[in-house]
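# quick check, what structure comes out for this input:
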Amino acid sequence: MDSSSNNDVIPSLGEEEECNDTMEPVEANSRSNTPTGSGQDRKRKRTSAVWSSFVIVGKNAQGKEHCKCKYCGKQYICEGTHGTDNMKRHIEFQCPEIMMHDPRQMLLKNNKSANMTVSNLKSQNEFRTIVAETIVLHDLPFSFVEWSGVRKMIGYCTDEFHMVSRNTAKTDVLSLYGIEKTKVKTLLEEAPGRICLTSDLWTSIATDGYMCLTAHFIDKNWVLQKKVLSFCFMPPPHDGVSLADKIKTLLCEWKIENRIFSIILDNASSNNSLVHNLKSHLNINKALLCDGEFLHIRCCAHIINLIVQDGLKEIDGVVHKVRESVKYARASQTRKQKFLKCIKRVHLDSKRGLRQDVPTIWNSTYLMLDSAIYYRLTWTSLELADSNYKHCPSESEWENVEKLCKFLRHFYDTTNLFSGTKYPTSNLYMPKVFITYLTLMQNLASDDPFFKAMSNQMYTKFNKCWFDFSTILAIAIILDPRYKMEFVMFVYERLYGAESKQLEEVKGKFFALFNEYVTSSTGRSTIRSSPPSYPSTSSGRQRVDDIDLVLLDFDNNINGDIVDIQRTQLDLYLEERRLERSIDLSILDFWKGNEPRYPELAAMTRDVLSVPISTVASESAFSMGGRVLDQFRSSLLPNVAETLVCSRDCILGN
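A predicted model of the protein is given here:
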């Protein structure tokens, strides 16, 4: 069958050498395993894709070069005057091995009119997927696929794959997002518990607003999941009502509006109105636990940032000197060389380097101070060697910087701990915040006016934030088997005294929340607690006498029995000896193993431990930076920007 007659069925194979339809069988044994044609033939590059299915085996008895099929061993003349149509026809219609294993096998056309089998097509599709993932992961423009250097590199490495156009790359990225979005929807549907949200606003360099909504939940395997649901364009106004309406729309789109446990927000004034509107909407269908008592949680990392920033304002003088010193040493190549000479003079390691801070980001200020204090002797040496250097701190100021670094280290580590997304953080809040309280109280009692002024300012802010924290974070520590109720009692007694009303309030809300889970699982508990069933012996219609109505009171007591069973379940957990606080415990593994013992309590724990205590989780979809989109993303259409952000989060999560 002539290949040209099948153009309506099989796509064109591309330009090839002129064919010879005569099939000349050759001897199986060849004189040489190395082709020995003319120099012109040796230099000529074989570009046809059929050579992925054929191999050169040498010359026959007549001195003609021949090849054989890799699958069935059929041999053909393959000198330059014969072309490759015979071999193409063999692969398409005649090879018994190919037809037996894959009856759909045929030759297809790719974008460069080269030949490709079905298996190679699969490889090309996988290659395109990898290209799309590369664009997403490394923030590359779609034009990346058309860069001459990239195309040259791919061409050098292999001729099996062919780089796509920028429009095709964009289509592939959009398709990739569709696939990943479907996976996230499936993951949400299979999750047995409720879902926590974090939301924050972003701004492009063109001042366009975007809302990032992230879901946090623990899946059926007790693995903490974080998925960016949306990174959508948010037109003004950015008031509470508009933000709440946008979130409600997204919750309906993802079909999770009846499964929300909490939402974590920063301290923006509009967020109070947002929470009020969202709570009112969700309570219409009784979608929230305890009427939304635990819906709103403030971002703890944001609170720490406010506390530290207030404290640093009080000691700005010494921080300013260090900042100006670092700027001076890094201002020019000449000064850098002079600073390096001073480092060698005092025998310190130059590889550690200096860090320049961003004054509005306090952790960068801490890192700057930490790097500068290491070169304390170097600064003194630089002051002697360079008369233009005027900002060297005094000995007493360096001592204060050293104390400040130790003090800020606690806040730096706590912020990093609170911002984690691979492990539960709600159970980490109370111990760390209590240590922060003790640290501030210790500094307030100090005779050092430097630290006393700073700690006094920070303590004022700390007190305000402490009283605003959500009770759910106290409940979370009760569900940690290393702390339980004893730790809450320990902390509250030191803060408010024995038998404080604050402690009773936590206990009351803890039991109320647990009862919500008991109520929702009553049907399940009834099955678990019900006695064995027996076949009925009555053969007619059962008669109910008035006296039987009295026994209904006894039947109804089964509900009370269930509640007693569940109360016993809770008492059993609280009365068991707590684990050692110092052990390295995976709290998710603990509750996964104890779920059969405490089914309702484990269900509540699953939701409480999924609560993040920082909104910076959404920022992990980006490499670095704050809530301002870079120039590349700012130039994209909103749907493309959302595709890149959400896809990157999914790929990194996978």
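
# from here on, just use CA atoms for contacts and neighbour counts.
Will do.

# what comes up buried for the helix ranked longest in the chain?
Criterion DSSP state H: the longest helix present in the chain is helix 546-575. Neighbour counts over helix 546-575 (16 or more other CA atoms under 10 Å) mark I562, V563, Q566, Q569, L570, Y573, L574 as buried.

# the nearest residue to the second one once chain neighbours are set aside: helix or strand, and which one exactly?
Once its chain neighbours are removed from consideration, V563 has its nearest residue in V518; the separation is 7.3 Å (CA to CA, 6 or more residues apart in numbering). Secondary structure from DSSP states H and E places V518 in helix 501-520.

# packing partners of the longest helix of the chain?
Here helix 546-575 touches helix 522-529, helix 599-609, going by 3 or more CA pairs under 8 Å, 6 or more residues apart in numbering; DSSP states H and E.

# next, the angle helix 522-529 makes with that helix.
Counting by axes from the mean of the first three to the mean of the last three CA atoms, to 10 degrees, helix 546-575 lies at 90 degrees to helix 522-529.

# next, the structure of the following sequence, for comparison with the previous one:
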Amino acid sequence: MDPKSAAVMSGAIIPQIEPVDIGLGSVEKGSTILTAKPRKKTMTSVYLKYFETATDGKSRKCKFCGQSYSIATATGNLGRHLSNRHPGYDKIGDSSNSHTPQPVTVAKKPQAQVKVPAVELDHLNWVLIKWLLVASLPTSTLTEKWLINAFKFLNPSAELWSGKKFQTVLREVFRSMQESVRLTVEQVCSKVSVTLDFWTSYEQILYMSVTCQWIDENWSFQKVLLDICHIPSPCGGSEIYYALLKVLRLYNLETKILSCTHDNSPNALHACHTLKGDMDSQKWLRFAIFRVLLTH
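Below is the predicted model:
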């Protein structure tokens, strides 16, 4: 009876000791808990190979752009990051599955990304300049943070020119267009007519546009904008006269003016009569003034 009782006792004691040992081992060695939990979470997502775990084990970093996420971030969010920020990442991943060609692909793709966006970014900045001119917005609009952040969200590699470069490019475009107009007007052999238009900005600043019209040798009507002038205060007839005379001298049109059309305002009429008096003093020149009556 004693050996049997001993066997029963040993069988009863051993099963009770083993759970205690496992429990103690799990408390004393935290590594056993950490190794058991990842097995239950099935961390075999296809997205994880595109992220590298930080040395502290608390975050993951995207291999393409370096964006960091918490280690607890769901793999679905990682997948959305890859789809939105790196379209075609799965094709890149397939080509880099083998270890030997991986250094070659990594070395070639940064070179391609340096050359291709350079042309696209220049095109983007030129489109912004066109948008700026058509919308009549100030150049400071291009330095707004919301605009830069919007393009960064669409394409992290997007880079806009600085405000000084935008101003330099705009000046070069204006001078180039002005020179093109000057060469066109110089080739006109006949007399030309000018039209004056006036308007006031939101800041109550008076502006005047000077348009030139003529009939070419093929009896075709031609028209070109010469300039848009800011009329200084007090915006009287003398200020309009000097602004108009400056434009005519810029394009060497003092001796080619046939007529001038304006909006029949007193200041514009005074400026045109002053110009007519100057031209009448030169006996070989004749000058006509046409007034346009605006009706509502």
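
# okay, the longest helix of the first structure sits on what stretch of the second structure?
Helix 546-575 of the first structure corresponds to no residues in the second structure, going by TM-score structural alignment.

# next secondary structure element downstream of that helix?
Where DSSP H and E defines the elements, the next helix or strand beyond helix 546-575 of the first structure is helix 587-594.

# mind listing what's buried along that following helix?
By 16+ other CA under 10 Å, the buried positions in helix 587-594 of the first structure come out as I587, L588, W591, K592.

# okay if I get these as CSV plus distance to T134 of the first structure?
Formatted as CSV, the buried residues of helix 587-594 of the first structure follow (distance: CA to CA, whole Å):
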residue, distance to T134 of the first structure
I587, 35
L588, 33
W591, 38
K592, 36
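
# of the residues you listed, closest to D208 of the first structure?
Nearest to D208 of the first structure among the buried residues of helix 587-594 of the first structure: L588, at 39.9 Å, using CA to CA.

# once you drop chain neighbours, what's closest to that closest one?
The shortest distance from L588 of the first structure to any non-neighbouring residue, by CA to CA, 6+ apart, is to W222 (6.1 Å).

# which ones are touching the one you found?
Counting by CA atoms under 8 Å, 6 or more residues apart in numbering, W222 of the first structure makes contact with L588, D589, K592, R606.

# how is it assigned, secondary-structure-wise?
Secondary structure, DSSP: H, G, I helix; E, B strand; the rest coil: W222 of the first structure is coil.

# what about the counterpart of K152 of the second structure in the first structure, how many neighbours?
Under the alignment (TM-score structural alignment), K152 of the second structure pairs with G155 of the first structure. A count of neighbours around G155 of the first structure, defined by other CA atoms under 10 Å, yields 14.

# can I assume G155 of the first structure sits in a helix?
Yes. Assigned with three-state DSSP, G155 of the first structure falls within a helix.

# thinking again about what came up before, now, which of the buried residues of helix 546-575 of the first structure sits nearest L312 of the first structure?
Nearest to L312 of the first structure out of the buried residues of helix 546-575 of the first structure is L574 (CA to CA; 42.1 Å).

# quick check: the closest one touching K484?
Yes. Counting by CA atoms under 8 Å, L574 of the first structure touches K484, with 6.8 Å between them.

# common neighbours of those two, please.
Residues touching both L574 of the first structure and K484 (CA under 8 Å, 6+ apart): none.

# OK, contacts around the corresponding residue of the first structure for K276 of the second structure?
K276 of the second structure maps onto K279 in the first structure, with residues paired by TM-score structural alignment. By CA under 8 Å, 6+ apart, the contact set of K279 of the first structure is L288, G292, L295.

# export those residues to JSON lines and append columns for neighbour count and secondary structure.
Below are those laid out as JSON lines (neighbours: other CA atoms under 10 Å; DSSP: H, G, I helix; E, B strand; the rest coil):
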{"residue": "L288", "neighbour count": "22", "secondary structure": "coil"}
{"residue": "G292", "neighbour count": "20", "secondary structure": "helix"}
{"residue": "L295", "neighbour count": "22", "secondary structure": "coil"}
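
# mapped onto the second structure, which of these hold?
Retained in the second structure by both residues aligned by TM-score structural alignment, their matches' CA atoms under 8 Å are the following of those: G292, L295.

# state the distance from the match of K152 of the second structure to F161 of the first structure.
8 Å (CA to CA, to the nearest Å).

# now do I343 of the first structure
Note on I343 of the first structure: its distance to F161 of the first structure, by CA to CA, is 53 Å.

# likewise E146 of the first structure?
Using CA to CA, one obtains 14 Å as the distance from E146 of the first structure to F161 of the first structure.

# ok, these two, which is more surrounded?
More crowded of E146 of the first structure and F161, by other CA under 10 Å: F161, with 19 against 14.

# looking at this, that one is in a helix?
No. Checked against three-state DSSP, F161 of the first structure lies outside a helix; its state is coil.

# my guess is it meets Q124, correct?
Yes. With contacts defined as CA under 8 Å, F161 of the first structure counts as touching Q124 at a distance of 5.8 Å.

# circling back: got the contact list for the residue nearest to V563 of the first structure?
Residues near V518 of the first structure by CA under 8 Å, 6+ apart: V563, Q566, E600.

# so which residues of the first structure form strands?
Ranges of strands in the first structure, per DSSP state E, are 54-59, 65-69, 75-77, 108-109, 115-116, 195-203, 209-218, 224-233, 260-265, 296-298.

# can you add distance to K183 of the first structure and mean neighbour count and give those back as a markdown table?
Converted to a markdown table, the strands of the first structure look like this (distance: least, CA to CA, whole Å; neighbours: other CA atoms under 10 Å):
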| stretch | distance to K183 of the first structure | mean neighbour count |
| --- | --- | --- |
| strand 54-59 | 41 | 20 |
| strand 65-69 | 42 | 22 |
| strand 75-77 | 48 | 24 |
| strand 108-109 | 31 | 17 |
| strand 115-116 | 31 | 25 |
| strand 195-203 | 16 | 22 |
| strand 209-218 | 14 | 24 |
| strand 224-233 | 11 | 22 |
| strand 260-265 | 20 | 24 |
| strand 296-298 | 28 | 23 |
